[in-house]
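> this one's sequence-less:
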């Protein structure tokens, strides 16, 4: 099963977050849709671990072309491949250098609360998080890529409404890309048939 093709939301409208790197992991794991397996992306800097569950929202396409990044504030670690039903509470806006050297691009991260998190179930917007927690999350996102050639810059926080809008926009972008790909494949298949294959 290709986890990247799961629906972005469940029947109740909660957002799916596929865990790649669980809380406490000192390495960045990345889901490879072609292999349908998790691969090692890179180790984090010494002493740095993921503070919460890190992963992506399936069937989305962010500005950088990858699925939309998400961090789920689960109280304890889960495992790669676990799917968490979440409520998005905010967005950490990030800008960084594109991998292909084409300039700067956005790489925003959705912050979400799993629906099965009774200790923090009252948090529904990023402003409800303690200021210290927000500051530490910001510092983590910078420290985690310190040795990468990303030159990441934080552009601030946005709340629940902006998170929902970003998810919807990324879902539409993924659907459009899928439609374009299918049209292209159908067009190429038609050409081959016309050629007397």
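Yep, it's here. None of these values were measured; they are calculated from a predicted model.

> rest of the way, CA atoms for contacts and neighbours
Will do.

> quick one, strands of this protein?
With DSSP state E as the criterion, the chain has strands at 15-21, 27-32, 37-43, 53-57, 68-72, 83-97, 104-106, 109-114, 153-158.

> reformat those strands as JSON lines; add distance to residue 179.
Shown next, in JSON lines, are the strands of the chain (distance: least, C-alpha to C-alpha, whole Å):
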{"stretch": "strand 15-21", "distance to residue 179": "22"}
{"stretch": "strand 27-32", "distance to residue 179": "21"}
{"stretch": "strand 37-43", "distance to residue 179": "25"}
{"stretch": "strand 53-57", "distance to residue 179": "19"}
{"stretch": "strand 68-72", "distance to residue 179": "19"}
{"stretch": "strand 83-97", "distance to residue 179": "25"}
{"stretch": "strand 104-106", "distance to residue 179": "24"}
{"stretch": "strand 109-114", "distance to residue 179": "25"}
{"stretch": "strand 153-158", "distance to residue 179": "30"}
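
> okay, pairing it with this:
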């Protein structure tokens, strides 16, 4: 296996390439088990504590973004890594997008669709990671879906799972989010 060509450590987070050999560059904002959601600060380029989850909630898996992307709300495209690997804040790793979960959220006004992409890290010595969303263990998918719905309910917002995204749909979302 050829090691990916990662950017130099002194490069700006804005210069992280999206593409890397065999997948995409993923940066960890919030590690698995954290009760604090972190986010990239556009002004300084560093990660900052964005919000605390409701009491009793913690991220079931690492959460972060794909390099050189911009989602509709202006932030980099967010992705969840359903893996038991312990990944530190700021870790940069190669991943393969599997698909995702389509969530519909509403509080005031019309309901808003929110796609949550999922990917697997491509690490040395990793046991056969899944290639497609349908290959993911159902208990991991349920954990992710329960987490997103329950977190919204804890802050008084309604959310429901309205479908799943396959690999090609997720890759299309990534292509649309590539920053020029």
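Thanks, I have it. Just so you know, these numbers come straight off a predicted model, no measurement behind them.

> fetch the TM-score of the aligned pair.
The TM-score (TM-score structural alignment, normalised by the length of the second structure) is 0.82; 170 aligned residues with a C-alpha RMSD of 2.2 Å.

> which residue in the second structure lines up with residue 52 of the first structure?
Alignment note: residue 52 of the first structure maps to residue 61 in the second structure; criterion TM-score structural alignment.

> now do the contacts for that match.
31-33, 80-84 (C-alpha atoms under 8 Å, 6 or more residues apart in numbering).

> now render those residues as a markdown table, adding neighbour count and distance to residue 176 of the second structure.
Shown next, in a markdown table, are those (neighbours: other C-alpha atoms under 10 Å; distance: C-alpha to C-alpha, whole Å):
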| residue | neighbour count | distance to residue 176 of the second structure |
| --- | --- | --- |
| 31 | 26 | 26 |
| 32 | 23 | 27 |
| 33 | 13 | 30 |
| 80 | 25 | 18 |
| 81 | 26 | 20 |
| 82 | 21 | 23 |
| 83 | 16 | 26 |
| 84 | 10 | 29 |
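
> tell me the one of these nearest residue 12 of the second structure?
Of all the contacts of residue 61 of the second structure, residue 12 of the second structure sits closest to residue 31, with 20.8 Å by C-alpha to C-alpha.

> the closest one -> the first structure?
Under the pairing rule here (TM-score structural alignment), the equivalent of residue 31 of the second structure within the first structure is residue 22.

> now the spatially closest residue to the match of residue 52 of the first structure that is not a sequence neighbour: how far from residue 142 of the second structure?
Closest residue in space to residue 61 of the second structure, ignoring its immediate chain neighbours: residue 32 at 4.1 Å, by C-alpha to C-alpha, 6 or more residues apart in numbering. Here the criterion is C-alpha to C-alpha, to the nearest Å. By it, residue 32 of the second structure lies 16 Å from residue 142 of the second structure.

> now swap in residue 34 of the second structure and tell me
For residue 34 of the second structure, the distance to residue 142 of the second structure equals 19 Å [C-alpha to C-alpha].

> and these two? which has more neighbours close in?
residue 34 (17 against 10; other C-alpha atoms under 10 Å).

> do I have it right that the more buried one meets residue 55?
No - with contact defined as C-alpha atoms under 8 Å, residue 34 of the second structure does not count as touching residue 55 (11.7 Å).

> anything in contact with each of the two?
By C-alpha under 8 Å, 6+ apart, no residue touches both residue 34 of the second structure and residue 55.
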